[in-house]
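J.: quick one, fold the following:
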Amino acid sequence: MTQPPGQQPWPAPTGQLVLNLESTWGSRSMITPQLRINGQSAPVRWGHNEIPVFPGRLDVEITCTYLWEYGRARDTVPVNPDSRVEVYYSSPYFTFLSGRIGPVPQPHRGKLALWLLLIGLAIVVVLVIIGAIAGS
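T.: Coordinates of the predicted model:
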């Protein structure tokens, strides 16, 4: 049995999920974001994504993929009929950390650890240079 022309077999989605996916600096080209809505994969990219969805409570899960999956963040997002819901995701600086998801822009996890690591490396480099100068 076929549908008459112009009719859809199911009603069209009437809600919209707006995802703002933010990566850490330098990783945008190497890392791919993955989205699952109620367990079903949906294509997304870094930046602004508008996804038509059916109204209801959506289980939104976002991960990043490099050599393995990391940065997992999950939230339940209520979407009313004929409405837009904005969600923000930020990936972590380190692959052993989870990402963050919420209704407002999210800070990246691991920023303090990254700064401490960079400062530690800078101190080691300065000490090596001082040691080389003092040894001459």
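J.: all contacts plus neighbour counts: C-alpha atoms, from now on.
T.: Fine.
J.: buried stuff in the helix or strand residue 62 falls within?
T.: Using DSSP states H and E, residue 62 maps to strand 56-65. Of all the residues in strand 56-65, those buried under the rule 16 or more other Cα atoms under 10 Å are 58, 60, 61, 62, 63, 64.
J.: so the fourth one sits against residue 73, correct?
T.: So the one you mean is residue 62. Yes: the criterion here is Cα atoms under 8 Å, and residue 62 meets it with residue 73 at 5.5 Å.
J.: what touches both of those two?
T.: Residues touching both residue 62 and residue 73 (Cα atoms under 8 Å, 6 or more residues apart in numbering): residue 89.
J.: what's the strand holding residue 62 packed up against?
T.: With contacts defined as 3 or more Cα pairs under 8 Å, 6 or more residues apart in numbering; DSSP states H and E, the packing partners of strand 56-65 are strand 32-37, strand 69-79.
J.: so how far is the last one from its chain's centroid?
T.: Here strand 69-79 is found 9 Å from its chain centre; the criterion is Cα atoms, centre = their mean, to the nearest Å.
J.: contacts for it next, please.
T.: Applying Cα under 8 Å, 6+ apart, the contact partners of strand 69-79 are 15-17, 54-64, 85, 89, 91-92, 95-102.
J.: next, the structure of the following sequence, for comparison with the previous one:
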Amino acid sequence: MSQLPPPPPPPPGYLRLTVQGNRMLAMITPSIQIDGYPVAAQYGQNVYPIAPGPHRVSGHAQWMWRYGHAEQQFQVAPGQTADIFYAAPALTFISGRIGFEKQRTPGLVPLIAGLVVLFALLFGLIAVAALAS
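T.: Coordinates of the predicted model:
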């Protein structure tokens, strides 16, 4: 009696991860892990073939310390593509954002507000110095 060959494995699913931001502004490419394993990533779209089933994707950035951690669980069926978006924070003291829709950059408003106050103080000091001389 001949034995039937095993059935072929199901086709893979895909994770399409968009790492938001750009190298010119951030200068630090976030680190990405799928199910706890590091994968190569760059700003923009990154596509990874993965086995069907439940998965977890996480990201963080590293400068002097690790920051911007965010994590998302998702399910993928054979041949399906899961779209996920990760945004590292503008400030190194807060978490990143990750989800199924485009994410806003965390900490961007406080960063801009702080820079506006800093420049206002700087120009105020220059004006006072110019008037005093």
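J.: could you dump the helices and strands packed on strand 56-65 of the first structure to CSV with distance to residue 43 of the first structure?
T.: As requested, these are exported to CSV (distance: least, Cα to Cα, whole Å):
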stretch, distance to residue 43 of the first structure
strand 32-37, 7
strand 69-79, 16
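J.: distance to residue 119 of the first structure and mean neighbour count for the ones you listed - can I get that in JSON lines?
T.: Shown next, in JSON lines, are these (distance: least, Cα to Cα, whole Å; neighbours: other Cα atoms under 10 Å):
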{"stretch": "strand 32-37", "distance to residue 119 of the first structure": "29", "mean neighbour count": "18"}
{"stretch": "strand 69-79", "distance to residue 119 of the first structure": "24", "mean neighbour count": "18"}
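J.: average distance between stretch 115-131 of the first structure and the second structure?
T.: Stretch 115-131 of the first structure differs from its equivalent in the second structure by a mean of 1.2 Å after superposition (mean Cα distance after the TM-score superposition for the first structure).
J.: mind checking what residue 18 of the first structure lines up with in the second structure?
T.: In the second structure, residue 18 of the first structure lines up with residue 16, judged by TM-score structural alignment.
J.: just the angle between the helix or strand encompassing its match and strand 53-62, please?
T.: In the assignment (DSSP H and E), residue 16 of the second structure maps to strand 13-20. Angle of strand 13-20 of the second structure versus strand 53-62, following axes from the mean of the first three to the mean of the last three Cα atoms, to 10 degrees, is 20 degrees.
J.: pull the residues that contact strand 13-20 of the second structure.
T.: When contacts are defined by Cα under 8 Å, 6+ apart, strand 13-20 of the second structure is touched by residues 30, 41-52, 76-88, 103.
J.: hmm, try it at 6 Å
T.: 43-52, 76-87 (Cα atoms under 6 Å, 6 or more residues apart in numbering).
J.: mean deviation, that strand versus the first structure?
T.: If you overlay the two and look at strand 13-20 of the second structure, the average distance to its match in the first structure is 0.3 Å (mean Cα distance after the TM-score superposition for the first structure).
J.: report the angle between that strand and strand 66-76.
T.: Interaxial angle, strand 13-20 of the second structure versus strand 66-76 (the same axes, to 10 degrees): 150 degrees.
J.: what's the following helix or strand after strand 13-20 of the second structure?
T.: Sequence order places helix 23-26 as the next helix or strand after strand 13-20 of the second structure, per DSSP H and E.
J.: now that following helix: buried residues?
T.: By neighbour count on 16+ other Cα under 10 Å, the buried set for helix 23-26 of the second structure is empty.
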